[in-house]
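In: Okay, here's the prediction I keep looking at, along with the sequence it came from:
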Amino acid sequence: MHRYDKRVRPNADTAHPVIIHMTIVLGILTEVRENQQVASFVISHVQRWHDPKLQWDPEKYNGLKQVVIPQSLVWVPKLFIYNSMDTKDMLTDDRYDVRVQHTGHVKINIPQFVTSLCRIDIDLFPFDTQFCAVALASPLLSVEEMDVNATQPPKDSYFSGNAEWEVINVTVRQMKFMEDGEYRAEVHYILHLNRRPIYYITVIVVPTFLISALSILGIFSPGSNDGPRNEKVSLGLGSLLAMTVLLDIVAGAMPKSNSIPLLGFYIIVVIMLCAIGVAISMALLGLSRSYIQTEELPSKTAYRLLLLTPTKAMRFNSICPIAPSEKIAGIT
């Protein structure tokens, strides 16, 4: 290799571009930050190309057909992850090795830690799926000098999610983009993520349902004979406060968006139902107190507002019972 110049790309003296065969063989999801709309991965992608200057005759070297040498000794394609907020190589440059075949075929495996931008669609949260890509491109060489041939991950590739997300599929897509009047190569490793909803179901959905059900049942349950009960209104207001806290938890985990996630919509609907129940309970409480003090039936307008008939309205004692001892003295 004493005449080999690693600064010069293969086929530089010809009109043919060097073809880089690329794929991803490892992808481990470490974190998804919805508020910042980024995802972090540990990936390992393989690059292969042919360098005719690295060919030799095995018979002249005791049948040696391949060698493993530091990548700093040979030409290596330069590709950068342009949608990354942070990229860290798992090895330093002097510790990367390449495998060189006697035919001139070169292979390198590049492990990296990548934090890439990932647009999060929260419409179906927490039953959502997301597509996050690691996008690589050539910073300088055009497709006439260096082109890529991206292939799908092999069957023995390894992909894994974390406690909240699972990686259900990984695809590789190649394309070209125009810059400064010339086309350049671009490759996307697209990871299909599916959220595990069990946490949100057990922590938010089920408690919200139980709180709302108990609140509505408590508000409209038959009362005692001790007069109007303010505790029912307090129960409804306490339930509203609890569900507001749960809604705040959901909002804190979601990015700011012009759409409401499915879980947020569910909590808002439940809050509205409980609020309506509290409003009706307060109205019935007011009518009951008015009847206790005056022994006069409320006006027909009050009936219409509560969608009641006078006959049904006389059943107040099932909700806010009237004790004879609470009647105003002098009224018989």
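Out: On my side now, so go ahead. Numbering: from 1, shown residues only.
In: only C-alpha atoms for contact and neighbour calcs from this point on.
Out: Will do.
In: mind listing the strands for the chain?
Out: Secondary structure of the chain (DSSP state E): strands located at 18-33, 38-50, 66-70, 80-81, 84-89, 97-101, 105-117, 129-137, 146-150, 158-160, 165-179, 182-195.
In: Measure how the last one sits relative to strand 129-137, angle-wise.
Out: When you say that, I think you mean strand 182-195. Strand 182-195 runs at 150 degrees relative to strand 129-137, counting by axes from the mean of the first three to the mean of the last three CA atoms, to 10 degrees.
In: what helices or strands is strand 182-195 leaning on?
Out: strand 129-137, strand 146-150, strand 165-179 (3 or more CA pairs under 8 Å, 6 or more residues apart in numbering; DSSP states H and E).
In: Just put the strands of the chain in a markdown table and tack on mean neighbour count.
Out: Formatted as a markdown table, the strands of the chain follow (neighbours: other CA atoms under 10 Å):
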| stretch | mean neighbour count |
| --- | --- |
| strand 18-33 | 20 |
| strand 38-50 | 20 |
| strand 66-70 | 14 |
| strand 80-81 | 17 |
| strand 84-89 | 15 |
| strand 97-101 | 20 |
| strand 105-117 | 20 |
| strand 129-137 | 20 |
| strand 146-150 | 21 |
| strand 158-160 | 17 |
| strand 165-179 | 16 |
| strand 182-195 | 20 |
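In: another one to put next to it:
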Amino acid sequence: MMSAILVWVSCLFALVASYSVTDTTNLSSALLQNYNKNLRPGVDQSQANEINIDVYFLSLQEFSETSGLFAARVFFYVSWNDERLAWNPATYNGVTMMKFRQDTLWIPPLFLSNPYSNYKDFGSDKLLMTVFPSGDVRMSSLELTESTCGVDITKFPYDTQSCELQYVFLGYLANQVKFGNCTLSMAQAEKNSLWTINTDSSISISTIQFRNNMNLKFSFTRKSQPYTINIISPLVAIAVLHITVFILPADSGERVGFSTTIILSITVYQTIVSDSLPNSSMPNLAFILYKLFVDFLVSICVHTLVVISLYFYLKDEKHDIPKFIDGFTRCVLRKRRNKKLKSTETPSVGSEKVDVMPENDTMEEVTSEITWKDVGKAWDVFSLILSLSSVLISNSIFFFSVM
């Protein structure tokens, strides 16, 4: 059974590849005779050559926020028709495919118009191209492209970057060589440790200044989980922790020390965070920098409120409380003036005293006494609500802006 299969495969191979080296040599000589690789294909030179390109994005090699470098591995599958390379397979013993080096035939001069550094030729002279009897030519090339990219870190670390690869045919106008059926595939894209490659990339063809352009647009989102855990969450936690200073008893004597320690911690932490941020400042500063500044201002305000609170707690009770402070304290602590009926005491009858209500009932206003400690308590409540509101508002604005 196995021997029969081997015989069948051998016969099939003989039928498929029945031509010899002599046949391919003769065909190669016939095709390249009087062939000028400097002239573009087309009997009618008034018609533009259509170049079909299938682009496969493979991986994001490097992206620099500081220099704007966008480096990616991209695979190109390029095809076009060159009628000068057509032949009849029957004439050459059934040859249905030929291989030629890239430097022997005309190829479309695909040029990256937004390179990061020096221009690099597309493809390589060592690459082989496949030619079919119809004159169709196909070539493939794996390119490490380096282009410039505009960086926008306004929403760092929840930012999405968009970069383009712009290609033109160098030396040819749109009515000479143009892009035909071009596609872009992201199915083979490898995962990146720092960025999530989005699948909504696009390809577009346009004509600018009589030149045909192919724009490949890629987008990728920063993986924000490490930054959320190591930067954002500690910042929010420190800000909330600072507010709890108003819960500490004023008699403990630890309020000022606790608040000062938190301010120093915020200052040191913000310095560390600032060093880890991208250095790019275009087109705007990152929202997180504004958040760091606002958090610092809130911490200074909280510390000031703590000092004022201790001033009220330590105030000598001999000093009168101004009316507006008294009203503020009663409003916050909800201490109201109570009223009760005023009774008159009659002389005792025997061993008992009798309270007799007057004919015209009168009311006596009984006022709860407000002390400076009450003022301090009211100030703590007010400061706690004010500080908590400031932290919530600033963080809400930040997350609303970057999401």
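Out: Yep, it's here. All of these numbers come straight from a predicted model, not from anything done at the bench.
In: Now render the helices and strands packed on strand 182-195 of the first structure as CSV, adding distance to Pro111 of the first structure.
Out: What follows is those, written out as CSV (distance: least, CA to CA, whole Å):
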stretch, distance to Pro111 of the first structure
strand 129-137, 13
strand 146-150, 17
strand 165-179, 17
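In: end to end, how far does stretch 30-37 of the second structure reach?
Out: 15 Å (CA to CA, to the nearest Å).
In: residues touching the aligned partner of Gln174 of the first structure in the second structure, list them.
Out: Counting by TM-score structural alignment, Gln174 of the first structure corresponds to Ile205 in the second structure. Residues in contact with Ile205 of the second structure, defined by CA atoms under 8 Å, 6 or more residues apart in numbering, are Phe179, Asn212, Asn213, Met214, Asn215.
In: which ones are touching the aligned residue in the first structure for the second one?
Out: In the first structure, the residue paired with Asn212 of the second structure according to TM-score structural alignment is Ala185. When the contact criterion is CA under 8 Å, 6+ apart, the partners of Ala185 of the first structure are Ala137, Ser138, Ser142, Val143, Met146, Asp147, Val148, Gln174, Met175, Lys176, Phe177.
In: Which of the residues you listed lies at the shortest distance from Phe209 of the first structure?
Out: Gln174 (46.8 Å; CA to CA).
In: any idea what sits nearest Leu248 of the second structure, other than its immediate chain neighbours?
Out: In space, and not counting its chain neighbours, Leu248 of the second structure is closest to Arg255: 6.7 Å by CA to CA, 6 or more residues apart in numbering.
In: Please name the residues that touch the one you found.
Out: Val245, Phe246, Leu248, Pro249, Val306.
In: and of the contacts of Ala185 of the first structure, the nearest to Phe125 of the first structure?
Out: Gln174 (30.0 Å).
In: Distance of the closest one relative to Met272 of the first structure?
Out: Gln174 of the first structure is 49 Å from Met272 of the first structure, by CA to CA.
In: cool, and Thr151 of the first structure?
Out: Taking CA to CA, one finds Thr151 of the first structure at 52 Å from Met272 of the first structure.
In: quick one: which of those two has more around it?
Out: Thr151 (15 against 12; other CA atoms under 10 Å).
In: can you name the residues of the second structure that stretch 19-33 of the first structure overlays?
Out: Using TM-score structural alignment, stretch 19-33 of the first structure pairs with 50-64 in the second structure.
In: how far out from the middle of the chain is the matching stretch?
Out: Centre-to-centre, stretch 50-64 of the second structure and its host chain are 20 Å apart (CA atoms, centre = their mean, to the nearest Å).
In: Kindly report the same for stretch 159-170 of the second structure.
Out: For stretch 159-170 of the second structure, the distance to the chain centre is 17 Å (CA atoms, centre = their mean).
In: Please list only the buried members of the contacts of Arg255 of the second structure.
Out: Val245, Phe246, Val306 (16 or more other CA atoms under 10 Å).
In: Now tabulate those residues in a markdown table and tack on distance to Ile232 of the second structure.
Out: As requested, those are exported to a markdown table (distance: CA to CA, whole Å):
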| residue | distance to Ile232 of the second structure |
| --- | --- |
| Val245 | 21 |
| Phe246 | 24 |
| Val306 | 25 |
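In: Inside helices: which ones of the residues you listed?
Out: Val306 (DSSP state H).
In: Looking at the buried ones among the contacts of Arg255 of the second structure, spot the one nearest Asp316 of the second structure.
Out: Val306 (18.0 Å).
In: show me what contacts the equivalent of the closest one over in the first structure?
Out: Taking TM-score structural alignment for the superposition, Val306 of the second structure sits opposite Ser281 in the first structure. Ser281 of the first structure sits next to Ile219, Phe220, Lys232, Val233 when contact means CA under 8 Å, 6+ apart.
In: Try it again at 6 Å.
Out: Listed by CA atoms under 6 Å, 6 or more residues apart in numbering, Ser281 of the first structure has no contact partners.
In: go on, Ile81 of the first structure?
Out: Ala135, Leu136.
In: quick one: what's aligned to it in the second structure?
Out: Using TM-score structural alignment, Ile81 of the first structure pairs with Leu112 in the second structure.
In: go on, Val106 of the first structure?
Out: Using TM-score structural alignment, Val106 of the first structure lines up with Val137 in the second structure.
In: Spatially nearest residue to that match (excluding sequence neighbours)?
Out: Here the residue nearest Val137 of the second structure, using CA to CA, 6+ apart, is Val131, at 4.6 Å.
In: so that neighbour touches Thr96, yeah?
Out: No - under the criterion of CA atoms under 6 Å, Val131 of the second structure is not in contact with Thr96, lying 8.6 Å apart.
In: about what we covered before: need the contacts of Ala185 of the first structure in CSV with distance to Lys312 of the first structure, can you?
Out: Converted to CSV, the contacts of Ala185 of the first structure look like this (distance: CA to CA, whole Å):
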residue, distance to Lys312 of the first structure
Ala137, 74
Ser138, 77
Ser142, 82
Val143, 81
Met146, 83
Asp147, 81
Val148, 78
Gln174, 71
Met175, 71
Lys176, 73
Phe177, 73
